[in-house]
Every structure is written in structure tokens, then in C-alpha cells.
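K.L.:
just the structure for this:
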Amino acid sequence: MYVVREGLRQILRHPTASLATFFTALVSFALLYFLGLLLWNLERVVDALGQELEVAAFLAREADVERVLSTIQDWPEVASVRLQTKEEALAQLVLDYPYLAEAKDLVENPLPDTLRLKLKDPEAVRQVAERLRHLPGVEGVEYGGELTERLVQVLAGSRLAMGVLVGLLLLNTFFSVMGSIRLSVESRKEALGIMLLVGATRRFIQGPFVAEGILLTLSAGVLAVAAGVGLYRTLARAAQSLLPFLPVLNAQDLARTGLLVLLLALLLGAGGAYMASRAHLREE
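P.N.:
Here you go, the predicted model:
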């Protein structure tokens, strides 16, 4: 109780610096939490599209189907491959367009045998398509992965930007906590010197400063997570009303991400305060 009480008193002793640190941490954690949710959601969308992504290889009439099939099955990027015969393709076409049912008996089936591939990684779709085009017996290749391909590129760029932004935000918060604690230490410099003279341990002296740092960042983290959850749910409901099939994060995902942000807040507050107070005690 002593540590927490002294930590609160030190926050009230210099409210301007404390508020500056609090709002710096609030903005950092709010951006970190909300952008993290959006990035995770984008990964869910890409995964969902990737599961539906299929590459079609159209075979020539003289193609050695077994040889082509065996070659493709050995590719590490391919999760599964199946042969759709021209009879199956025609039956599916008639099922989709019933008015063709009468015409199919009047003309020879013009459709080719087709190999349909599912990939392990959507990012490999273009490379796999190019390799398919060069296989003997393959007349043409088609895939509807343009959207998925672009989303994968956006996701890769977003991960890089997110990593840089997170690093800058965390450093900003860390040094802001150190500055605030340094101010608290300077304001109590004489009292701390006396405490050292009468035998107080360094850990006992550092305790209130660490508590101050934790209170500032943890309170900011809690508020940031609460605001982020509300904003994300509002946007998720609006998105699903337009696109009902769009995958969104559930309450467990939000809670897991929120706990990670709070853990970061705890570590930054305690670490920044510890480093600032430790530097003063070394000087002493």
C-alpha cells in the first residue's frame, strides 16, 4: 500500500508532466491496439480468400494427364490437386446454365480436362501459375487470385509499417515515462538522500517510482483498449452489414490482444521508471 500511495502522491506533485506521459501512452497504446486488430483482421480475410483460391490448368487433348498430375503433386506450394474431366466440366456448366442442356447433345464437348490446384500459401499463386504454363500438355492457366494477391502485398507492407510504427511508439512511451519519473526523482532529491543515509534500500526507494510509472501507463492502456474495442466493434458491424461473409475478430481475440497491450503497458511503465530511478541512485 505504501508503494502505491506514494506513487499516486508523486503523480499529483507534478500533474503537467504526469498528464503529458499519460496522453503520450494513451495515444501510443490506442494506435497499437486498433492497428493491431485491423492487421489481424486483414490476415483473416487473406486466409479466407486463400482457402477459396484455386488455380486451373487446362490440358491439351494429347496431354499425359498422369505425368502432369504427378509432377504438380510434388510441388511444395501445392496443398491439393484434382482432375476435373471434360465430362464433369460440362455437367457443371449445364447445372449452372440449364438452358444449355439441349445443346450439349448436338455438339461435341468443347471443354478440356482441367487440373484444379489448392495452394498452401496464396503468395505463391503467380509463381505456380507461371510454372504451370511451362509444363508440357498444359494449354492455359487461369486463376482468380488478383484480389488475393493485392491483399497479400498490402498485408506484407502493413506488417513492415506496423513494426516500424510500434517500435517508435513504444520508444516514445518509454522515454516519456523516464522523463516523468526523472522529474519526480529531482523533486525529492533531498528526501531520497536522507533515506539513503538512514539505511533505506535502493529497492525500497525505487518502489514508489516504479508504481508511478505503472499507474501512468497501465491506466492509459486500459482506456486505450476500452476505446479500441468500442471503435472496432462499431466498424465491424458496419462492415458486416455490407459484406456479411467478411470474417471479423471475436470477443476472445479482442481480449487476447487487449491483454498483450496491457502487458506492454506494464513492462514499459515499470521498465522506464526503474531505469530513471536507477540512474539517479547511481549518481548518488
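
K.L.:
use CA for all of it now, contacts and neighbours both
P.N.:
Fine.

K.L.:
name the SS class of residue 79, please.
P.N.:
Recorded secondary structure, residue 79: strand (DSSP: H, G, I helix; E, B strand; the rest coil).

K.L.:
contacting residues around it?
P.N.:
117-120 (Cα atoms under 8 Å, 6 or more residues apart in numbering).

K.L.:
what does residue 190 give?
P.N.:
With Cα under 8 Å, 6+ apart, residue 190 has no contacts at all.

K.L.:
just the buried positions in whichever strand or helix holds it, please.
P.N.:
Using DSSP states H and E, residue 190 maps to helix 189-197. Within helix 189-197, the residues that qualify as buried are 192, 196, counting by 16 or more other Cα atoms under 10 Å.

K.L.:
for residue 261, grab the count of nearby residues.
P.N.:
Neighbour count of residue 261, defined by other Cα atoms under 10 Å: 22.

K.L.:
I'd guessed it sits against residue 33; true?
P.N.:
Yes - look at residue 261 against residue 33 with Cα atoms under 8 Å: they come within range, at 6.6 Å.

K.L.:
ok, so what distance separates residue 194 from residue 6?
P.N.:
Distance, residue 194 to residue 6, by Cα to Cα, to the nearest Å: 17 Å.

K.L.:
another one to check against the first:
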Amino acid sequence: MYAISQALRALRHHLTSTLATFTTSLVSFTLLFLLGLVLWNLGKVVSSLEREVEIAAFLKPAADAGALRDQIAAFEEVLEVRVVSKEEALAQLQLSYPYLSQARELIDNPLPDTLRVVLKNPNQVRDTARKIERLEGIESTTYGGEITEQLLRVLGGVRFAALLLIGLLLLDTLFSVMGTIRLSIENRREELRVMQLVGATRRFIQGPFVVEGLFLTLLASLVALGLGLLAYRFLASALQQLLPFLPVLGLNDMLMAGGALVLLAAVLGTGGAYLSSRANLKESDL
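P.N.:
Okay, here's the model as predicted:
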């Protein structure tokens, strides 16, 4: 209780530095939370696209679709192979473009029989497509992996930039907490010397400062959590109206992210306060 009461007194006494550290932490944690949610959401989008990646192998006119299906299904990396006849392919095309039904009466079906290949690991799509294309009876192959690969490269760049920004924000918050604790120690230097003279241990003296740092970052993280959730829900709602097929994070995901944010804030607050109090108390020979 002593540590808590002294920490609250210090926060009230140094209101300017308290507000400065709180504001810095609030901005940092809000950006950190939003960046984390966005990166997590992008990862879900890419995973969803990867699950839908499949290879389309177009057969030559005289090819045996059944034999090729069995041959490809024996590949270790293949999960499923499905034969799509040219009649079925044309029927599917007509569902998307109804006007083609009129042209069907004028010309023969130009589409080839196709094998739709689903892989166990979508990352192997390029190599597997080349492997299938070398088989006798395969005219050509195509797959949707090009877009996924481009997205992965873009996501990698965005993730690196976001992690760099997150690191800078965390360092800024840590140093801000350390500065506030140092100021608090300087203002109580005489009181701390008296406490040492009457037998107070270093750990007892450090306690209020550690609690002070914890209070600062915890309060900032809770406010940031509320702001971040509101901002994300607004952005997610707007995106889903434009692109309904995009997956968004659920309530459990956001609660997990919020818990991680609060835990990180607690570590930063206590860690920064402990490091600062240890260094500055040592300087004052306490």
C-alpha cells in the first residue's frame, strides 16, 4: 500500500511530466495496437488467398484425363485433383456470361478439358505447376499464385516497416517512462536519503517508482485499447462494405491482441521504471 500511495502522490505532484509521458504512451500504444491488428488482418487475407490457390492444367485434345488425374494425384505435394470437362467449363462460363449461350449454337466448344489441382502447401504451386506442365498430354498450366506472391512481397515490406515503427514507438515510450521516473527521484532526493538513514532497503525505495511507471503505461494502454478497437471496427466495417469477401478479425482475436498490448505496457512501465530508478538511485549513493 505504501508503494501505491507514494506512486499516486508522485503522479499528482509532477502533473506536467505525468501528462507528457501518458500522452506519449497513449499515442505509441494506439498506433502499436492498430498496426498489430492491420498486420494480423493482412496475414489472414493472404492465408485465405493461399487456401484458394489451385493449378489449372489444360489438356491436349487426345489426352486421357483419367490417367493424368491419377498420375498427378500420386504426387506427394498434391491434395486433390478434379477433372473439369470442356462441357462443364463452358457451362460455368455461361453462368458468369449468359450471352455466351447464344454463341454456343454458332460455334463448337473451344475450351479444353481441365484438371483442377489443389496442393497441400500453396507455397509449392510454382514448382508443381512446372512439374505438371512437363507431363505428356498437358498443353499448359496456370495458377493464381502470381497475385499471392506479389501480395506476400508487399506484405513483407509493410511488415518490416511496421515492425521498425513499432520498435521506435516502444523505445520512445520506454525512455519517456525513464525520464519521468528520473524527475520524480530528483524531486524526492532528500526524502530518499532520510529513508536510507533510517534503514530503508533499496528495493523498498524503488517500489513506489516501479508502481508509478506501471500506472502510467497501464492507464495509457487501456485508453489506447478502447481507441484502437473503435478505429479498427470503423475501418473493418468500411472495408467490408467495399470488399465483402475480405476476412476481418473477430472479437476473440481483438481480445487476444488487447491482452498482449496491456501485458506489453506493464512490462515497459515496470521495466523502464526499474532501470531508471536503479541507475539514478545508484548515482545518489542510496
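
K.L.:
what TM-score do the two superposed chains give?
P.N.:
Superposed pair, TM-score by TM-score structural alignment, normalised by the length of the first structure: 0.86. Supporting alignment: 283 aligned residues with a Cα RMSD of 2.8 Å.

K.L.:
looking at the contacts of residue 79 of the first structure, which is nearest residue 142 of the first structure?
P.N.:
Ranked by distance to residue 142 of the first structure (Cα to Cα), those are led by residue 117 at 10.6 Å.

K.L.:
isn't there a helix covering that closest one?
P.N.:
No - under three-state DSSP, residue 117 of the first structure sits outside any helix and is assigned strand.

K.L.:
skipping adjacent residues, who's closest to residue 18 of the first structure in space?
P.N.:
residue 11 (5.8 Å; Cα to Cα, 6 or more residues apart in numbering).

K.L.:
no no, residue 26 of the second structure
P.N.:
Distances taken as Cα to Cα, 6+ apart put residue 220 closest to residue 26 of the second structure, at 4.7 Å, once the chain neighbours are dropped.

K.L.:
residue 36 of the second structure now?
P.N.:
Setting aside the residues directly before and after it, residue 36 of the second structure is nearest to residue 257 in space (Cα to Cα, 6+ apart), at 7.7 Å.

K.L.:
and what of residue 81 of the second structure?
P.N.:
Residue 81 of the second structure sits nearest to residue 117 (Cα to Cα, 6+ apart), 4.6 Å away.

K.L.:
residue in the first structure matching the one you found?
P.N.:
In the first structure, the residue matched to residue 117 of the second structure (TM-score structural alignment) is residue 117.

K.L.:
so which of the contacts of residue 79 of the first structure is the closest to residue 41 of the first structure?
P.N.:
Nearest to residue 41 of the first structure among the contacts of residue 79 of the first structure is residue 120, at 19.4 Å by Cα to Cα.

K.L.:
that closest one reaches residue 55, doesn't it?
P.N.:
No - here residue 120 of the first structure lies out of contact with residue 55, judged by Cα under 8 Å, at a distance of 11.9 Å.

K.L.:
any idea how far the residue of the first structure positioned farthest from its centre is from residue 55 of the first structure?
P.N.:
The outermost residue of the first structure, judged against the average C-alpha position, is residue 106 (54.8 Å), by Cα atoms, centre = their mean. With distances taken as Cα to Cα, residue 106 of the first structure is found 30 Å from residue 55 of the first structure.

K.L.:
same check, this time on residue 129 of the first structure
P.N.:
Residue 129 of the first structure is 7 Å from residue 55 of the first structure, by Cα to Cα.

K.L.:
return every residue with contacts to both of those two.
P.N.:
By Cα under 8 Å, 6+ apart, the residues touching both residue 129 of the first structure and residue 55 are 141-143.

K.L.:
let's have these in a markdown table, adding secondary structure.
P.N.:
As requested, these are exported to a markdown table (three-state DSSP):
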| residue | secondary structure |
| --- | --- |
| 141 | strand |
| 142 | strand |
| 143 | strand |
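
K.L.:
pull out the buried residues from the residues you listed.
P.N.:
The neighbour count (16+ other Cα under 10 Å) marks residue 141 as buried among those.

K.L.:
if we can go back for a sec, got the contacts of residue 79 of the first structure as TSV, with distance to residue 78 of the first structure and neighbour count columns?
P.N.:
Output for the contacts of residue 79 of the first structure, formatted as TSV (distance: Cα to Cα, whole Å; neighbours: other Cα atoms under 10 Å):
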residue	distance to residue 78 of the first structure	neighbour count
117	7	24
118	6	20
119	5	22
120	6	16
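
K.L.:
now those residues as TSV including distance to residue 243 of the first structure?
P.N.:
Below are those laid out as TSV (distance: Cα to Cα, whole Å):
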residue	distance to residue 243 of the first structure
117	27
118	24
119	25
120	25
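
K.L.:
show residues contacting stretch 12-22 of the second structure.
P.N.:
Here stretch 12-22 of the second structure makes contact (Cα under 8 Å, 6+ apart) with 11, 173, 176-177, 180, 184, 216-217, 219-220.
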